[in-house]
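*Asks:* Got a predicted model here, sequence first, then my questions.
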Amino acid sequence: MSINFKHITPKFKKNFNPKVGLIALSTDYTIESDFNTVCRDLPLDIFINRIHNQNPLTKENLLKMQDELESVAKKILPNEKIDTIAYGCTSGTIAIGEDNVKKKILLAKPDCYVTTPVTSAIKAFNEMSIKKIAVFTPYPESVNKTIFEYFTKKNIEVLSFASLNLDLDSDIAKVDPKYLLETLIKLDTVNADALFISCTALPVLKILDEIERKTHKPALSSNQTLIWDTIRSIGYKSSVKGYGKLLRN
């Protein structure tokens, strides 16, 4: 039996959404969901690749990611242009160095905009005229010191610092959001301009509005600021409600 194959000429789209690459940690249960929650109805397409992360949370283990950054970025739509790449690790960016993270990613995707949680946090602080912050993290003390030192070098005054002291990144996403809300609204934020909640794995995005209502202070998180900087980088500046003042305004 034989058959004639009919060839039909395809018609291609003329306009495409901006392409966003997200580098998520292999141990992070939260960041991918947070990006999809905020961006699902926005005019952009997200492409995710994961980078190996070793437990426990130490500066030495975080540093190990730098050797994989280029190859992981390169595998996000290989040979295709990406508009923005977001590296999803706050403590990892500080350990590796913000400039080094950008340099490694740009080796793979030289024409893209690169952002990180600390890049975006500082931009958000500047946007909202925030000079004094209260900080909350899930990290152990050795990592907390690097967070404190980073913000201090950026001329951000840290007035209070609280932590869950967790060693395993995979445990961070398992913390109960209701417990987090109860804990975060009790922190000392009286003299702070804002509360900053560090770590892309911590499930706080959906409680930021409630924190702000109860503390009367802006609440910013790693994922919130990273998403904010990402969508701004592709030209989206409309209000996104439900995830804190930063995205709402």
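*Replies:* Yep, it's here. Residues are numbered from 1 along each chain as shown.

*Asks:* Could you use CA atoms for every contact and neighbour count after this?
*Replies:* OK.

*Asks:* What about Lys153, how many residues nearby?
*Replies:* Neighbours of Lys153 under the rule other CA atoms under 10 Å: 9.

*Asks:* can you check Leu208 too?
*Replies:* A count of nearby residues for Leu208, using other CA under 10 Å, gives 22.

*Asks:* Spit out the contact partners of the residue nearest to it when sequence neighbours are not counted.
*Replies:* Distances taken as CA to CA, 6 or more residues apart in numbering put Gly244 closest to Leu208, at 5.1 Å, once the chain neighbours are dropped. Neighbouring residues of Gly244 by CA atoms under 8 Å, 6 or more residues apart in numbering: Leu208, Asp209, Glu212, Pro218, Ala219, Leu220.

*Asks:* do the same with Lys64
*Replies:* The contact partners of Lys64, by CA under 8 Å, 6+ apart, come to Asn53.

*Asks:* At which residues are the helices of the chain located?
*Replies:* Using DSSP state H, the helices assigned to the chain run over residues 31-39, 59-63, 69-74, 90-96, 98-108, 117-127, 141-153, 169-172, 177-184, 208-215, 222-233, 245-248.

*Asks:* Kindly reformat those as CSV containing distance to His52.
*Replies:* Listed next are these as CSV, based on distance: least, CA to CA, whole Å:
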stretch, distance to His52
helix 31-39, 15
helix 59-63, 10
helix 69-74, 9
helix 90-96, 12
helix 98-108, 15
helix 117-127, 18
helix 141-153, 18
helix 169-172, 12
helix 177-184, 26
helix 208-215, 29
helix 222-233, 19
helix 245-248, 30
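
*Asks:* Next up, a structure to set beside the first:
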Amino acid sequence: MAFNIERATAEIELDARPFKQRVGLVALATDHVSEPELSTLFSGHDLAMYVNRMAYANPVTAASLQALAPDLTEAATRILPGEELDALIFGCTAGTVAVGEPKVITSVAAAKPSATIITPVGAIAAGLSAMKIRRVSVLTACDEETSLPIAKYFEQMGWGIDLLTCVGLTDDAEMARIAQSSIIVHAKRALHPASEALLICGSALRAALIVEEIEQSIGVPTLSSNSAIAWNVLRLCGDTSRVGGRLMQYELLKKPEANVKYADEFCSRDGE
């Protein structure tokens, strides 16, 4: 069937960007949770998230996570090549600690030098600093070998660790299947009486969308990897939303040049 083809002649107006803010996410190939949770948390904001996935295979071990290091820059480079990002997330909590947060930041920043680099542990640390919290309990889905370095990260940064609770899994597909009702049960048991907050460390755990429910259940602020990332990104992008848990009532204390926060830098002894 013949039809006419015409070249449009009306002038086209181009916006500076399709969306006001651009955020990149480097996720593991096996990650079921961080992309959909963050997409949900960013919904309704003038912000677009662009994702690239790194090759990875279970089990989750220190060695398998450390092996991510050589591919970090390339993975970040493949997110909107040649385009600037406002923020760039590396979405693996245990991987950040296993590789070393400074190495992660340096590697992904090499691909996107103008972007603010956000890691799960860095985002949690920034949140704890903003809330002036000093003592925490930590809950992870991983085994002891993978979980202990996460707790030590926060201890070395200046926070007191009252209790580390590990579910003991080594397959992040299984971690992602942990029912949210089970996460709430584990959160109750993982909180030490002396702790001011509970950290749910692991991008594979579906905790970010139930943070408020957990807080109501245990009575203290709860920061999950993905909820802290979302807060950090939104604040960096100038968003002042207050919905989504106690952390969302706070502002970033300063724009991080690199996401390394020390507790005593922001939490004065006299509570100022």
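*Replies:* Received it, and whenever you're ready, just let me know what you need. Just so it is clear, the model here is predicted, and its values are computed rather than measured.

*Asks:* Can you calculate the TM-score here?
*Replies:* Their TM-score after superposition, calculated using TM-score structural alignment, normalised by the length of structure 1, is reported as 0.94; 247 aligned residues with a CA RMSD of 1.6 Å.

*Asks:* ok, back up a step: in structure 2, which of the contacts of Gly244 of structure 1 remain in contact?
*Replies:* Retained in structure 2: Leu208, Asp209, Glu212, Pro218, Ala219, out of the contacts of Gly244 of structure 1 (criterion both residues aligned by TM-score structural alignment, their matches' CA atoms under 8 Å).

*Asks:* out of these, which is most surrounded?
*Replies:* Ala219 (28 neighbours).

*Asks:* I figured Val20 of structure 1 hits Leu42, correct?
*Replies:* No: Val20 of structure 1 is not in contact with Leu42 according to CA atoms under 8 Å; the separation is 11.7 Å.

*Asks:* which residues are in contact with both of the two?
*Replies:* Listed as contacting both Val20 of structure 1 and Leu42 by CA under 8 Å, 6+ apart is no residue at all.

*Asks:* if you count what's nearby, which of those two comes out ahead?
*Replies:* Val20 (25 against 13).

*Asks:* Report the angle between the longest strand along structure 2 and helix 144-156.
*Replies:* Determined from DSSP state E, the single longest strand within structure 2 is strand 160-169. Taking axes from the mean of the first three to the mean of the last three CA atoms, to 10 degrees, strand 160-169 of structure 2 and helix 144-156 form an angle of 160 degrees between their directions.

*Asks:* with structure 1 superposed, average distance for strand 160-169 of structure 2?
*Replies:* Here the mean offset of strand 160-169 of structure 2 against structure 1 after fitting is 0.7 Å, by mean CA distance after the TM-score superposition for structure 1.

*Asks:* Mind listing what's buried along that strand?
*Replies:* Neighbour-count burial for strand 160-169 of structure 2 flags Gly160, Ile161, Asp162, Leu163, Leu164, Thr165, Cys166, Leu169 (criterion: 16 or more other CA atoms under 10 Å).

*Asks:* now the residues you listed in a markdown table, with distance to Leu14 of structure 2?
*Replies:* Shown next, in a markdown table, are the buried residues of strand 160-169 of structure 2 (distance: CA to CA, whole Å):
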| residue | distance to Leu14 of structure 2 |
| --- | --- |
| Gly160 | 52 |
| Ile161 | 52 |
| Asp162 | 54 |
| Leu163 | 54 |
| Leu164 | 52 |
| Thr165 | 52 |
| Cys166 | 51 |
| Leu169 | 49 |
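
*Asks:* Need the counterpart of Pro149 of structure 2 in structure 1.
*Replies:* Aligned by TM-score structural alignment, Pro149 of structure 2 pairs with Thr146 of structure 1.

*Asks:* what about its match, neighbour count?
*Replies:* Neighbour count for Thr146 of structure 1, taken as other CA under 10 Å: 15.

*Asks:* quick revisit: measure the residue nearest to Leu208 of structure 1 to Ala194 of structure 1 for me?
*Replies:* With distances taken as CA to CA, to the nearest Å, Gly244 of structure 1 is found 11 Å from Ala194 of structure 1.

*Asks:* show me what contacts Leu148 of structure 2?
*Replies:* With CA under 8 Å, 6+ apart as the criterion, the residues that contact Leu148 of structure 2 are Leu164.

*Asks:* Can you tell me how far the match of Pro149 of structure 2 is from Ser120 of structure 1?
*Replies:* 17 Å.

*Asks:* that older thread, isn't the match of Pro149 of structure 2 right next to Ile94, touching?
*Replies:* Yes: using CA under 8 Å, Thr146 of structure 1 makes contact with Ile94 at a distance of 7.0 Å.
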